[in-house]
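[1] sequence below, structure please.
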Amino acid sequence: MASKLSSSELVLNPDGSIYHCNIKPEELADTIILVGDQNRVSNVSKYFDAIETRSQKREIIVNTGILNQKRLTVISTGMGTDNIDIVLNELDALANIDLKKKEIKPIRKQLTFVRLGTSGAIQKDIPVDTIVASTYGLGFDGLMSFYANTESFYENPIAKEFIIQTKWNPKRALPYLAEGSEELLHLMTENSKVISGITATAIGFYGPQGRILRLNLDNESMNEQLTKFTYNNNRITNFEMETSAIYGLSHLMGHKALSLNTIVTNRYSGTFSKDPYSAIDSMIQFALEKLTKF
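    As a prediction, the model looks like this:
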């Protein structure tokens, strides 16, 4: 790795802000809430006591403010692991690269990422409106294959057993497993009704999550295979599109991360929340209360 980063690698805006996230280092808190939906940024920051800065570029909206003397940033990532790759790399750069000198700082800063998202349950006993905390992100997206030092994600016994049990099609990206922060998991699940389990991260919403509209699937029993999978008391609880990338990149960069999802649909029973916005708001308030004490 070069000691000085070129302008084509570390891309900045004319005002010195990071290219996509469009903020400067001083506008980023150490605790960061990640949301997919850009409208959810204001749904989170409306609970702040004060908002210091606001920024928007494309679908990425950033609000940084204070709640109960805790400084927080909430940022929208958009959907998918490709967007997570952009956002987390840029947030890490804000914390750990001198943007003016374009040099990596000698002392690393650790950030805390908490995803507040929505998801579909694949287990019968997880009703809609439940909050699920991800113990692991099981990635089907292939993102980690582009980074060095990711062998442990692919060699994890759970990932290897998943490939065996599901007879994974080799034409797809090799599944990998990245772990969330045990400290954050304990914070969110202690004395609460939050369920924990493995979150499967798909590379799309329809075919990759077993949905059939006009196109047939190459494996129509995929969701059934995911539901039945178990290994040493680990099971897959839900499907979404971001967690594995958040966990994988956070691990590589040395940050803490946890993914919380409101279950808005149960794929097993075919049910959908009657009031998803209220359920999501309850998750937001729950997470903010916990984070202000962290």
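
[2] contacts and neighbour counts: CA atoms only from here.
    Will do.

[3] hang on, T53 packs against R71?
    No - the criterion here is C-alpha atoms under 8 Å, and T53 misses it with R71 at 11.5 Å.

[4] for the stretch 1-150 of the chain, which segments are assigned as helices?
    Counting by DSSP state H, counting those that start in this stretch, the stretch 1-150 of the chain has these helices, from start to end: 39-45, 81-96.

[5] so what's the residue positioned nearest the centre of the chain closest to, chain neighbours aside?
    Centroid-nearest residue in the chain, with C-alpha atoms, centre = their mean: T243, separated by 3.6 Å. In space, and not counting its chain neighbours, T243 is closest to G137: 5.3 Å by C-alpha to C-alpha, 6 or more residues apart in numbering.

[6] I'd say the one you found and S250 touch.
    No - under the criterion of C-alpha under 8 Å, G137 is not in contact with S250, lying 11.7 Å apart.

[7] comparing these two, which shows the higher neighbour count?
    Between G137 and S250, G137 has the larger neighbour count (other C-alpha atoms under 10 Å), namely 29 against 25.

[8] on that earlier part again, what is in contact with T53 and R71 at once?
    Common contacts of T53 and R71 (C-alpha atoms under 8 Å, 6 or more residues apart in numbering): T64, G65.

[9] shouldn't the residue nearest to the centre of the chain be in contact with T201?
    Yes - if you go by C-alpha under 8 Å, T243 and T201 touch, sitting 6.1 Å apart.

[10] sequence B follows; please return its structure for comparison with A:
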Amino acid sequence: MSIKQSELILNPDGSVYHLNLRPEHIANTLIFVGDQDRVDKISKHFDSIEFTTQKREFKTTTGTYKNKRLSVISTGIGPDNIDIVLNELDALVNIDLQTRKPKEVLTTLNIIRIGTSGSLQEDIPVDSYVISSHGLDLNGLLQSYQVDAIASPAIEDAFVKHTNWSAKKSYPIVIENSKLLENRFASDKTFLGITATAGGFYGPQGRVLRLALQDDGLNHKIDSFSFNEHRITNLEMETSAIYGLSKLLGHEACSINAIIANRANGTFSENPGKVVADLIEYALEKLVE
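    Got it, this is the predicted structure:
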């Protein structure tokens, strides 16, 4: 059965609605960044650029780095944006946009997020890199999908018990990364841990301006949580959505963050721009090894 026009919206030129992309515009290996300005910071390393476009906060550049075709896409901020980006990218490779029917042979994308974050653990210093072993959905996006087959109920239940999680909130979901990609990017320069994904920057991450929090002790509970060898290393706004949707759609995904602050000991990188630039070069080299 064909997918209705209201469900898969295309622009007059045949591109997908938000990303403004057609299938030929993207590589099978994609780097996600939040900030649209970071797209150029990555693509400047490319040997050649074949295509670039931008619509709203979604900027895409596709080119070649050491004979490997890559696309860099800015997702903007938050899990809601990831929902748009991943569903539309999957549509580009796994739905025939002419017939509006899913293809019989599906394509697997490799998705690497390069971001910045603050460490929650004292022993993970500024200027280091953290690979997210899992994404912890604290925002509820993944509850819109059938996730039982890819979730980690033992970790989830332990987290709910440890934090005395409010029953009025969406139940947390824990999704594992792509071990294939983790093994490619891991080295003695990287740390590994669970990345918690919040649905906002202020209250959902424990920041207080003029509004009181539902649980003003939640951040400490997150910091102190552990389950077997797993602990929560950092808090941001995209990773769990990337991991969950990628797993459901059959794609490989791994999130790597440059640590520019350490909340546990109050330190901040003396040169955060250099940390991000170094991580970009590190990730590009790992992609072509």
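
[11] neighbour-wise, which of T53 and R71 of the first structure wins?
    Under the neighbour definition other C-alpha under 10 Å, T53 of the first structure and R71 were set side by side, and R71 has more, 19 against 14.

[12] alignment lookup: the more buried one to the second structure.
    Counting by TM-score structural alignment, R71 of the first structure lines up with R69 in the second structure.

[13] the aligned partner of T189 of the first structure in the second structure: how many residues sit nearby?
    Under the alignment (TM-score structural alignment), T189 of the first structure maps onto A186 of the second structure. For A186 of the second structure, the neighbour count with other C-alpha under 10 Å is 16.

[14] residue contacts, A279 of the first structure?
    Neighbouring residues of A279 of the first structure by C-alpha under 8 Å, 6+ apart: D129, T130, T262.

[15] repeat the analysis, applying 7 Å as the threshold.
    Residues in contact with A279 of the first structure (C-alpha atoms under 7 Å, 6 or more residues apart in numbering) are D129, T262.

[16] counterpart of it in the second structure?
    Using TM-score structural alignment, A279 of the first structure pairs with V275 in the second structure.

[17] okay, and that match sits in which element?
    Counting by DSSP states H and E, the element that carries V275 of the second structure is helix 272-288.

[18] list the buried ones in that helix?
    Neighbour counts over helix 272-288 of the second structure (16 or more other C-alpha atoms under 10 Å) mark P272, V275, V276, L279, I280, A283, L284, L287 as buried.

[19] among those residues, which one sits closest to L92 of the second structure?
    Closest approach between the buried residues of helix 272-288 of the second structure and L92 of the second structure, by C-alpha to C-alpha: L287, at 22.3 Å.

[20] so the nearest residue to the closest one once chain neighbours are set aside versus G199 of the second structure, what's the distance?
    With sequence-adjacent residues excluded and distances taken as C-alpha to C-alpha, 6+ apart, L287 of the second structure is closest to R184, at 7.6 Å. Per C-alpha to C-alpha, to the nearest Å, R184 of the second structure is found 29 Å from G199 of the second structure.

[21] coming back round to it: out of the helices of the stretch 1-150 of the first structure, which is closest to S6 of the first structure?
    Judging those by C-alpha to C-alpha, what sits closest to S6 of the first structure is helix 81-96, at 13.5 Å.

[22] hmm, who's touching that closest one?
    Helix 81-96 of the first structure is touched from outside by 18, 21, 24-25, 77, 104-105, 108-109, 241-242, 245-246, with contacts defined as C-alpha under 7 Å, 6+ apart.

[23] just the buried ones from those residues, in PyMOL syntax?
    Buried members of those, defined by 16+ other C-alpha under 10 Å, are picked up in PyMOL with:
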select buried, resi 18+21+24+25+77+104+241+242+245+246
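
[24] count the neighbours of D216 of the second structure for me.
    Using other C-alpha under 10 Å, D216 of the second structure has 13 other residues around it.

[25] ok, the one 5 residues further on next?
    If you count neighbours by other C-alpha under 10 Å, K221 of the second structure ends up with 15.

[26] and it, what pairs with it in the first structure?
    K221 of the second structure maps onto Q225 in the first structure, with residues paired by TM-score structural alignment.

[27] now do the contacts for its match.
    Going by C-alpha under 7 Å, 6+ apart, Q225 of the first structure touches T166.

[28] and it, that one's in a helix?
    Yes - judged by DSSP: H, G, I helix; E, B strand; the rest coil, Q225 of the first structure forms part of a helix.

[29] of all the contacts of helix 81-96 of the first structure, which comes closest to V41 of the first structure?
    Closest approach between the contacts of helix 81-96 of the first structure and V41 of the first structure, by C-alpha to C-alpha: T77, at 10.0 Å.
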